[in-house]
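Asker: Sequence and predicted structure, then a few things I'm wondering about:
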Amino acid sequence: MEIPTANLLIALAVTTGAGLATGLGSLFVFAQKKPNARLLAFGLAFAGGAMVFVSLSEILNKSVWSFSQGYGPRLGFSYGTFAFLAGVGLIMLVDHLVPNPHERLEVDDPFFREHNAAYIKRVGLLTALAITAHNFPEGLATFFATLENPGVGLPLAFAIAIHNIPEGIAIAVPVYFATNNKAYAFGACLVSGLAEPVGAIVGYALLRPWLSDAVFGSVFGIIAGVMVFLALDELLPAAKRYSKGHETVYGLVSGMAVLALSLVLFKW
């Protein structure tokens, strides 16, 4: 299946933009002595709602449609469902092998006062490595979604970008307060964020010789499963942890609403 170079470049640019949002998290840390917990909770839930909505309403449907082109509607639905469950299983395995730590983001946390700088720096680097590992499937998701349909890929990239900002904070806080070096903390965030376009390039290079409706169906189904799992396992629990009122549910509903409206506009 031949794909125009322009489409590839657009998909890669969108994926890179979403990944670089990780760096914004570090800027947020540098600008404030203490992150705004309520805003963070709303943003996490917003991203979670957007991810769940686009995964179940668009990406999973893309999987079923792609499979249906070669196997008919009945088998297409079945294969799409199996691919979705495979995606859930895959990210569960990744999460088991490389747990994604969610350190407290408050800079006055006793953790930062009671441990030495070397240990805090190590925690920051381990956090960066874990988040980087989780960014590979996110980059693949954004890239293939944009490649197939920018109307789906752009909203997904927006949701992932929001999700990446608090990840940048989680990386920058321990690194910055251990080293007192803004460039070092910002660089750690950027490296983690660049895992998304790298994951997209590697994934596309591996799958390119076999691109077909069945491959697209498999990729989209797996992506949908991965995104739903990440939203339910990471984003929403983290949002609830930092909320002080109804920020989680407001963010969840707002994320779904904004994503739904954006998809409606893209279809006009």
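Answerer: Noted; the coordinates are in hand.
Asker: CA atoms for contacts and neighbours, from now on please.
Answerer: Noted.
Asker: tell me the contacts of Gly19?
Answerer: Asn135, Gly139, Ile160, Ala161, Asn164, Leu190, Ser192, Gly193, Leu194, Ala195, Glu196, Pro197 (Cα atoms under 8 Å, 6 or more residues apart in numbering).
Asker: Summarise which helices and strands the helix or strand hosting the fifth one is packed against.
Answerer: Secondary-structure element containing Asn164, defined by DSSP states H and E: helix 150-179. Using 3 or more Cα pairs under 8 Å, 6 or more residues apart in numbering; DSSP states H and E as the contact criterion, the neighbours of helix 150-179 among helices and strands are helix 5-31, helix 37-54, helix 117-148, helix 182-193, helix 247-266.
Asker: So which of the contacts of Gly19 is the closest to Phe82?
Answerer: Gly139 (21.7 Å; Cα to Cα).
Asker: Which residues are in contact with the nearest residue to the closest one once chain neighbours are set aside?
Answerer: Leaving out its chain neighbours, the residue that sits closest to Gly139 by Cα to Cα, 6 or more residues apart in numbering is Glu196, at 3.8 Å. The contact partners of Glu196, by Cα under 8 Å, 6+ apart, come to Thr15, Thr16, Ala18, Gly19, Asn135, Phe136, Pro137, Glu138, Gly139, Leu140.
Asker: Comparison target, given below:
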Amino acid sequence: MLVAFLLTLLAGGATSIGAALGVLGRGTSAKMLAGGLGLSAGVMLYVSFMELLPQGAHILSGGRAGTRGTALAVLSFFVGIALIAVIDRLVPSAVSPHEFAGRMEGSHGGTELRDADEHAADRALRARLLRTGMVTALALALHNVPEGFATFIAALQAPEIAVPVVAAIALHNIPEGLAVAVPVRRATGSRAKAFWLATMTGLAEPVGAVIGVLLLGPLLEGGTMGAILAGVAGVMVFVSLDELLPAAEETGEHHTVIYALVAGMAIMAVTLLVL
């Protein structure tokens, strides 16, 4: 059991590699920010639709043919979206887009006013990126809790596949760390805050293992885990479409966002094939 827990800790700890990549260098360019956010959106969208949702449907169906399991998974998927949408509404927006646009359209009164608007734009972007990083961290932590429990069970019940499974999960945790570290570092200017917040999302995996073993074991029998996986897929899709991609597009690096989005999907496709 100790070995299985340590392997789960190792898989979750790989998030810190992505966090380190996100805070390296003297600054975060618009292209790097766009690439990091686009890559992360691709990872989250692909894993949601190609792994979590189908796996949830399979568990809910109990391996039997029919549409009941799929219907329950779809319902859980949209429940997940609804929950994260409520959380999103409770987090105040960084700035009203219409109010900010009006300030920009009216800024024809000289260099000082333009400079003031540029500073306001920078503050608004930083606030938006901090919010994006925090919500992304929440979504990834929610994703990593059941993933950590699943990793622990796999390592415990099938030791012969533990190492490749953990390696594959660690590999796809790297861009997750990048997803949190890049916007938080850009928003706060603090490498330490960005690194530790991103690392903490990965540590949700061993926490998930402990919670699963001590508290949730009896509750995760039958279809409960399937509903959780499908719900987490909904959370990740919402975050990708509502937070990651809009923030990436605001950098003005549209093609970088698209290329990174596809690259993130390709990375997840390869890691899931290995898994």
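Answerer: Looks like it came in fine. What you are looking at is a predicted structure, and each value in this text was computed from that prediction instead of being measured.
Asker: picking up where we left off before, which of the contacts of Gly19 of structure 1 lies closest to Ala145 of structure 1?
Answerer: Scanning those for proximity to Ala145 of structure 1, where the rule is Cα to Cα, the winner is Gly139, at 9.9 Å.
Asker: neighbours of whichever residue in structure 2 pairs up with the closest one, just the number please.
Answerer: Under the alignment (TM-score structural alignment), Gly139 of structure 1 maps onto Ala141 of structure 2. The number of residues packed near Ala141 of structure 2 is 22, by other Cα atoms under 10 Å.
Asker: wait, doesn't Ala141 of structure 2 sit right on Pro206?
Answerer: No - Ala141 of structure 2 sits out of contact with Pro206 when judged by Cα atoms under 8 Å, with a separation of 11.0 Å.
Asker: out of the helices and strands packed on helix 150-179 of structure 1, nearest to Phe67 of structure 1?
Answerer: helix 117-148 (14.2 Å).
Asker: helices or strands up against that closest one?
Answerer: Contact partners of helix 117-148 of structure 1 among helices and strands, from 3+ Cα pairs under 8 Å, 6+ apart: helix 5-31, helix 150-179, helix 182-193, helix 195-207, helix 213-230.
Asker: Measure how the strand or helix carrying Pro164 of structure 2 sits relative to helix 2-13, angle-wise.
Answerer: Assigned by DSSP H and E, Pro164 of structure 2 belongs to helix 159-188. Angle of helix 159-188 of structure 2 versus helix 2-13, following axes from the mean of the first three to the mean of the last three Cα atoms, to 10 degrees, is 30 degrees.
Asker: rewinding a little: would you list the helices and strands packed on helix 117-148 of structure 1 in a markdown table and tack on distance to Gly49 of structure 1?
Answerer: Listed next are those as a markdown table, based on distance: least, Cα to Cα, whole Å:
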| stretch | distance to Gly49 of structure 1 |
| --- | --- |
| helix 5-31 | 17 |
| helix 150-179 | 9 |
| helix 182-193 | 21 |
| helix 195-207 | 21 |
| helix 213-230 | 9 |
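Asker: Tell me which of these lies nearest to Val123 of structure 1.
Answerer: That would be helix 150-179 among these, by Cα to Cα, at 6.9 Å.
Asker: Before I go, just wanted to say thanks for your time.
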